[in-house]
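Peer 1: sequence unknown, structure follows:
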C-alpha cells in the first residue's frame, strides 16, 4: 500500500466522527463574543498571522470564521474590501462595532457557516480561515476556501488534537480521542494537487489558572459539559495541585498553512 491509496478526506471524517465532538454551536460563540478577540490580540497571535501573509497585488480578502474581527479589523486599513463570514450573530455584531469604532467602512460582515451555500459569497484575492477549521468535512471546507480565492489562501489549525492539558483526562476518568490535527489538511491538499507551505505560531506563555471556576470553564469549553462526579474529581485535583504552585495550562500551537493559486 502507498500513501496515494489513502483517502485522507474520508479518514478525517471518520476521525472527527469518532471524537463525538463536532463544531461549537453558534450560541457557544455568542457568549464569548466580547473576549476572544482581546485575548488573541494580547497574545500576539493576530500580528503573527498577518506577518506571515503576502498582501502584494491584493485588494480584497475573505475571512471565514472571522469571529469579532481579530484579523479583519487590523487588515481593513491595508485592503480595499473585506468580506467577513461567521455563524455567530454576536461575533458579527462585535465585528461591526469594532469597524464603526475605527471608521472601517470596507468590511462586509455576513452570517454564513462553512456548511451553508456559498453561491453569493464573492471571490476575493485572498481567503483566510483563522482557527476556524474544526469542521466535520475538511475536504469540502478546503475546496470552498480554495474556490473563493483568486491569489492566495492562508489558514491556521491546531497542532495536536487536544484543547485541554491531557493530564486532565485521567483525572476525570475519561479516555477521549484527540481531534484531528493539521497533518490531515496537508495530506488532503496534496490530494487536491496543492503543495502548501507550513509555518507555526506559538501561543506564548502558559496561562495561569486563577481559581477552580476558571479551570472548570476551560475544561468544559474544551471537553463539553462535566457531570457531578467529574466536577468533584476535578475539584479534588485542583485543590491538591494548587498547593504545589500555580496551575498552568499549556499554550496552544497553531500550524500556519498557505498556498498560491495557479
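Peer 2: Yep, that arrived. All values derive from a computational prediction rather than experimental measurement. Numbers count the residues shown, from 1 in each chain.
Peer 1: C-alpha only now, for contacts and for neighbours.
Peer 2: Will do.
Peer 1: Assumed residue 18 was part of a strand.
Peer 2: No - checked against DSSP: H, G, I helix; E, B strand; the rest coil, residue 18 lies outside a strand; its state is helix.
Peer 1: neighbours around residue 127, how many?
Peer 2: Neighbour count for residue 127, taken as other C-alpha atoms under 10 Å: 27.
Peer 1: shouldn't it be in contact with residue 153?
Peer 2: Yes - counting by C-alpha atoms under 8 Å, a contact exists between residue 127 and residue 153, whose distance comes to 4.9 Å.
Peer 1: Kindly point out which residues are neighbours of both of those two.
Peer 2: Between them, residue 127 and residue 153 share these contacting residues under C-alpha atoms under 8 Å, 6 or more residues apart in numbering: 145-146.
Peer 1: Which stretches in the stretch 51-200 of the chain count as strands?
Peer 2: Secondary structure of the stretch 51-200 of the chain by DSSP state E, counting those that start in this stretch: the strands cover 60-64, 81-86, 107-111, 124-130, 149-158, 197-202.
Peer 1: export the ones you listed to TSV and tack on distance to residue 40?
Peer 2: Formatted as TSV, those follow (distance: least, C-alpha to C-alpha, whole Å):
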stretch	distance to residue 40
strand 60-64	16
strand 81-86	17
strand 107-111	20
strand 124-130	11
strand 149-158	13
strand 197-202	12
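Peer 1: so of those strands, which one's packed in deepest?
Peer 2: strand 60-64 (a mean of 26; mean count of other C-alpha atoms under 10 Å).
Peer 1: A strand includes residue 15, no?
Peer 2: No - the assignment for residue 15, made by three-state DSSP, is helix rather than a strand.
Peer 1: and it, how many neighbours?
Peer 2: Burial of residue 15 is recorded as 15 neighbouring residues (other C-alpha under 10 Å).
Peer 1: Kindly report the same for residue 256.
Peer 2: Here the count is done by other C-alpha under 10 Å, and residue 256 has 24 residues near it.
Peer 1: put this beside the first:
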C-alpha cells in the first residue's frame, strides 16, 4: 500500500492488526517487536508523505503566484511601449515622457521582484548564511533610522527612537539591517501623514528586542497567522509595487540568526513588529 501512495491506509491496517503496538515493548517475542517497529515505520512514512504533499501544494501555489506577479509589470511595460510605438507622432512630448516614466517604474518594480525571488530562494536553500558578530544593536538602529528619515519626511511621518538600551547582540549586521529596512519602510508606508513611527531597543531574554510600531490601521486577526508567508497580502493591502516577499525574507533572516520575528496589533492602534536577537 505504501508503493501505491496510501500510507495512511497502511498505517491503519498496521494498527488494526496490532492496536497495542504504540511503543517498542521492553519485553516480548520477536513478533511483538517487529509489529512495533513496523508501526513506527508506518507513522514515519505517512508523515513524510503528508509533508511531500504539502510541499508540492506550496510549490504549485508559488509558481502560480510568481507567474502572476511577473506578468503584471511585464504587461504594463509592453502596453506603454506599444502605445509609444503606435502613437508616437500623435503624442505630445509631455505624454511621451509620462509613458516612458511609467514603463521605467515598472521595470524597476520587476527588477525588485526578481531580486527578492532570488534572495528568498537563497535563504530557503540556506545558500546565504549569516556571519554573526558582536555589536551594539542600538547603534545600527540609529543608522538605519537616519537612512530612512528622508522617506519618512516625504510621507509626513516622524521617526522616533523611544528607547535605546546599550545591549550587545551576536548577529549578522547586513542581515539585521535588511530586516530593519523592511520593518521601517512598511511602518512608514502604512502610517498616515502627521503620525509617528516609534522604535525601541530593549534587553530581553539574554538578547535584545527591537520594536517597530506604526500608526496605521493595524492587522486583521485573520491575517496575522499568514503574515510571514511568501506572497501573502492582506485583503486591504496596497498591491502596487509589493509582491508580499519582504516580511517572508525578514523572517527567514531572523530565523537563520537564531532570532525571532513576530507581529501583533498595538494596544491603542497600529501594528507592532518585534525582532529578537540573541546576545553573547
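Peer 2: That came through, no problem. Here the structure is a predicted model, which means the values were calculated and not measured.
Peer 1: what's the TM-score for these two chains?
Peer 2: The pair, once superposed, lands on a TM-score of 0.25 when counted by TM-score structural alignment, normalised by the length of the first structure; 118 aligned residues with a C-alpha RMSD of 6.2 Å.
Peer 1: out of the strands of the stretch 51-200 of the first structure, which comes closest to residue 172 of the first structure?
Peer 2: Among those, the nearest to residue 172 of the first structure by C-alpha to C-alpha is strand 149-158 (23.0 Å).
Peer 1: on contacts alone, who are the packing partners of that closest one?
Peer 2: Where contact means 3 or more C-alpha pairs under 8 Å, 6 or more residues apart in numbering; DSSP states H and E, strand 149-158 of the first structure is packed against strand 124-130, strand 253-260.
Peer 1: any chance of these in CSV, with distance to residue 94 of the first structure too?
Peer 2: Conversion of those to CSV gives the following (distance: least, C-alpha to C-alpha, whole Å):
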stretch, distance to residue 94 of the first structure
strand 124-130, 17
strand 253-260, 24
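Peer 1: can you tell which of those is closest to residue 215 of the first structure?
Peer 2: Minimum separation from residue 215 of the first structure across these (C-alpha to C-alpha) falls at strand 253-260, 19.8 Å.
Peer 1: the inter-axis angle of that closest one versus strand 197-202?
Peer 2: Regarding strand 253-260 of the first structure and strand 197-202, their directions subtend 150 degrees when assessed with axes from the mean of the first three to the mean of the last three C-alpha atoms, to 10 degrees.
Peer 1: so after the stretch of helix or strand residue 27 of the first structure belongs to, what's the next helix or strand?
Peer 2: Under the assignment given by DSSP states H and E, the secondary-structure element containing residue 27 of the first structure is helix 26-30. Past helix 26-30 of the first structure, further along toward the C-terminus, the next helix or strand under DSSP H and E is helix 36-43.
Peer 1: Just the angle for that following helix relative to strand 197-202, thanks.
Peer 2: Our comparison of helix 36-43 of the first structure with strand 197-202, counting by the same axes, to 10 degrees, yields an angle of 90 degrees.
Peer 1: What helices and strands are in contact with helix 36-43 of the first structure?
Peer 2: Under the contact criterion of 3+ C-alpha pairs under 8 Å, 6+ apart, the helices and strands touching helix 36-43 of the first structure comprise an empty set.
Peer 1: Compare the strands of the stretch 51-200 of the first structure and give me the one nearest residue 217 of the first structure.
Peer 2: Ranked by C-alpha to C-alpha, the member of those that lies closest to residue 217 of the first structure is strand 149-158, at 20.1 Å.
Peer 1: and after the helix or strand where residue 199 of the second structure lies, which helix or strand comes next?
Peer 2: Assigned by DSSP H and E, residue 199 of the second structure belongs to strand 195-204. Remark: after strand 195-204 of the second structure, the chain's next helix or strand is strand 207-213, criterion DSSP H and E.
Peer 1: Can you list the buried residues in the helix or strand following that next one?
Peer 2: With elements assigned by DSSP H and E, the helix or strand that comes after strand 207-213 of the second structure is helix 221-224. Applying a neighbour-count criterion of 16 or more other C-alpha atoms under 10 Å, one finds nothing buried in helix 221-224 of the second structure.
Peer 1: next structured bit after helix 221-224 of the second structure?
Peer 2: Note on helix 221-224 of the second structure: by DSSP H and E, the next helix or strand toward the C-terminus is helix 246-256.
Peer 1: Return the distance of that following helix from the chain's centre.
Peer 2: Relative to the mean C-alpha coordinate of its chain, helix 246-256 of the second structure is positioned 5 Å out (C-alpha atoms, centre = their mean, to the nearest Å).
Peer 1: Could you do stretch 108-122 of the second structure as well?
Peer 2: On the basis of C-alpha atoms, centre = their mean, stretch 108-122 of the second structure sits 13 Å off its chain's mean C-alpha point.
Peer 1: again, but for stretch 249-260 of the second structure
Peer 2: Between the centre of stretch 249-260 of the second structure and the centre of its chain there are 9 Å (C-alpha atoms, centre = their mean).
Peer 1: Please identify the buried residues of it?
Peer 2: Buried residues in stretch 249-260 of the second structure, counted by 16+ other C-alpha under 10 Å: 249-254, 256-257, 259-260.
Peer 1: Mind putting the residues you listed into a markdown table with distance to residue 43 of the second structure?
Peer 2: Putting these into a markdown table (distance: C-alpha to C-alpha, whole Å) gives the following:
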| residue | distance to residue 43 of the second structure |
| --- | --- |
| 249 | 33 |
| 250 | 34 |
| 251 | 31 |
| 252 | 29 |
| 253 | 32 |
| 254 | 32 |
| 256 | 29 |
| 257 | 32 |
| 259 | 31 |
| 260 | 31 |
